[in-house]
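1. coordinates only, sequence not included:
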């Protein structure tokens, strides 16, 4: 009743643009597990993940490994893993924390995040740092007003990102959100040279 199988195929002009992968999901010992494998572009891919509820707190994780299908493909081996936990108090105060590991990430200064916006990104490069720490806290101040704070820290180069946000319900089906994205770090660190940004959204 709780198991499922998925298969995905993407057509490409050549083998390096084709994707073929499968996923098997099942439940055991109150945990949800999934295993995946196949090839994505120039790489073979194998991975696993889990999710559980421990005394009301969500606990989940995933690991995936990329192996080049050919030695001269220009691709590199990579391992990406993450684990996270979240919990909501009876007062509606919500906490979420996560750790991301990237085998290709840098141990020192990770460099500016501007290259994030190029077209070479893939699941291999979810961050420039070898480790990234994420935290989030949100709370319904009133039935109409909610507040949220989230951030990411690169513990190696000590740069960090901070994003406070407020959402207010003006009337039925109309809300105003104001959020800022604040980046801090020394030169050549992951979150340096981006400055501070402020956004508003009417929805």
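-> Arrived safely, thanks for sending. Here the structure is a predicted model, which means the values were calculated and not measured. Numbers count the residues shown, from 1 in each chain.
2. C-alpha only now, for contacts and for neighbours.
-> OK.
3. correct me, but residue 111 touches residue 189?
-> Yes: applying C-alpha atoms under 8 Å as the test, residue 111 and residue 189 come out as touching, 4.9 Å apart.
4. okay, now the one to match up with it:
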């Protein structure tokens, strides 16, 4: 099975960020499935094979090896129990891995997956058991994430008209170096009439900062399951509006306590044709510093055409 993404970038970002072509094609895997077709000071064209794997299934088991997507999280935003993909957003997740799934019955399953890398220290292997009890979904995960071992518990269920999700995860170094890290996230989702949607998320990260920073670079670090956000306490609020079958919009606000950083992201999606979507995305950042007051530190607006065929 194969799935290929072709991306064309034309913006001031291509000019302003050094080695931007290498940055967008960076992938911590072993299969050579990233290709740069065009690269110059104005335009970058990249082709990536996001899905290419061998699949075997029977009544109780599934085996899959190759480039694939392993998304184990159930949270709307921060999937702390997902060692492969921290965020549950619309992006083309991919990893070079092998995965075995066992299905003993219709309300439970057992998964084990291992990510291929060139170095054992950057490898990931995880086992996940999930089941349903008393109308609640439970997940338990154990594994190795880079140089640390992890244990995670996950729960999802309904509270009146809202959906509650909570997860707790611990990371412990495989050797004596480093320190233990704990993360906890919870969310409440509420569906309104006409398919409109509200959600609120809270995230705690014991290794996060609770102090003002003197640099703005810290909020743009690449996240992972152990360090999803640089702040110790974070809240996120979002609202989605379905205007019509061909138009939808959403607004996402993220505030990092301690480092006092605010991110506002509006999004509008238009269905131009049956297989062509247009996204208009804005990102606006504010932050307070130790020597400077709360201020705007950067903005961006982009358009994305997505053609499916």
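-> Thanks, I have it. Note that this is a predicted model, so its numbers are computed, not measured.
5. Mind checking which of residue 111 and residue 189 of structure 1 has more residues around it?
-> A count of neighbours by other C-alpha atoms under 10 Å puts residue 189 above the other of residue 111 of structure 1 and residue 189, at 23 against 17.
6. in a helix, that's where residue 116 of structure 1 is, yeah?
-> Yes: assessed with DSSP: H, G, I helix; E, B strand; the rest coil, residue 116 of structure 1 lies in a helix.
7. Name the nearest residue to the residue nearest the centre of structure 1, sequence neighbours excluded.
-> The structure's structure 1 has its C-alpha centroid closest to residue 126; by C-alpha atoms, centre = their mean the separation is 7.1 Å. Of all residues not flanking residue 126 of structure 1 in the chain, residue 102 sits nearest, at 7.4 Å (C-alpha to C-alpha, 6 or more residues apart in numbering).
8. quick one: what's aligned to residue 180 of structure 1 in structure 2?
-> Aligned by TM-score structural alignment, residue 180 of structure 1 pairs with residue 282 of structure 2.
9. tell me what the helix or strand where its match lies is packed against?
-> Assigned by DSSP states H and E, residue 282 of structure 2 belongs to strand 276-287. Applying 3 or more C-alpha pairs under 8 Å, 6 or more residues apart in numbering; DSSP states H and E, we find strand 276-287 of structure 2 packed against strand 261-273, strand 295-307.
10. tell me the most buried of the ones you listed?
-> Of these, the one with the most neighbours on average (mean count of other C-alpha atoms under 10 Å) is strand 261-273, at a mean of 18.
11. quick one: that strand to chain centroid distance?
-> Centroid separation for strand 261-273 of structure 2 versus its chain: 17 Å, with C-alpha atoms, centre = their mean, to the nearest Å.
12. Can you give me the stretch of structure 1 that it aligns onto?
-> Strand 261-273 of structure 2 corresponds to residues 159-171 of structure 1 when matched by TM-score structural alignment.
13. Same check on stretch 227-243 of structure 2?
-> The aligned range for stretch 227-243 of structure 2 is 125-141, by TM-score structural alignment.
14. buried stuff in the matching stretch?
-> For stretch 125-141 of structure 1, burial by neighbour count (16 or more other C-alpha atoms under 10 Å) applies to 125-140.
15. ranges for the strands of structure 1?
-> For structure 1, applying DSSP state E gives strands covering 4-10, 19-28, 31-40, 43-54, 57-68, 78-88, 94-102, 131-140, 145-154, 159-171, 174-184, 196-202.
16. give me every residue that touches the closest residue to residue 177 of structure 1 other than its chain neighbours.
-> Spatially, and ignoring its direct neighbours in sequence, residue 177 of structure 1 is nearest to residue 167 (4.2 Å; C-alpha to C-alpha, 6+ apart). Each residue near residue 167 of structure 1 by C-alpha atoms under 8 Å, 6 or more residues apart in numbering is listed here: 145-147, 175-178.
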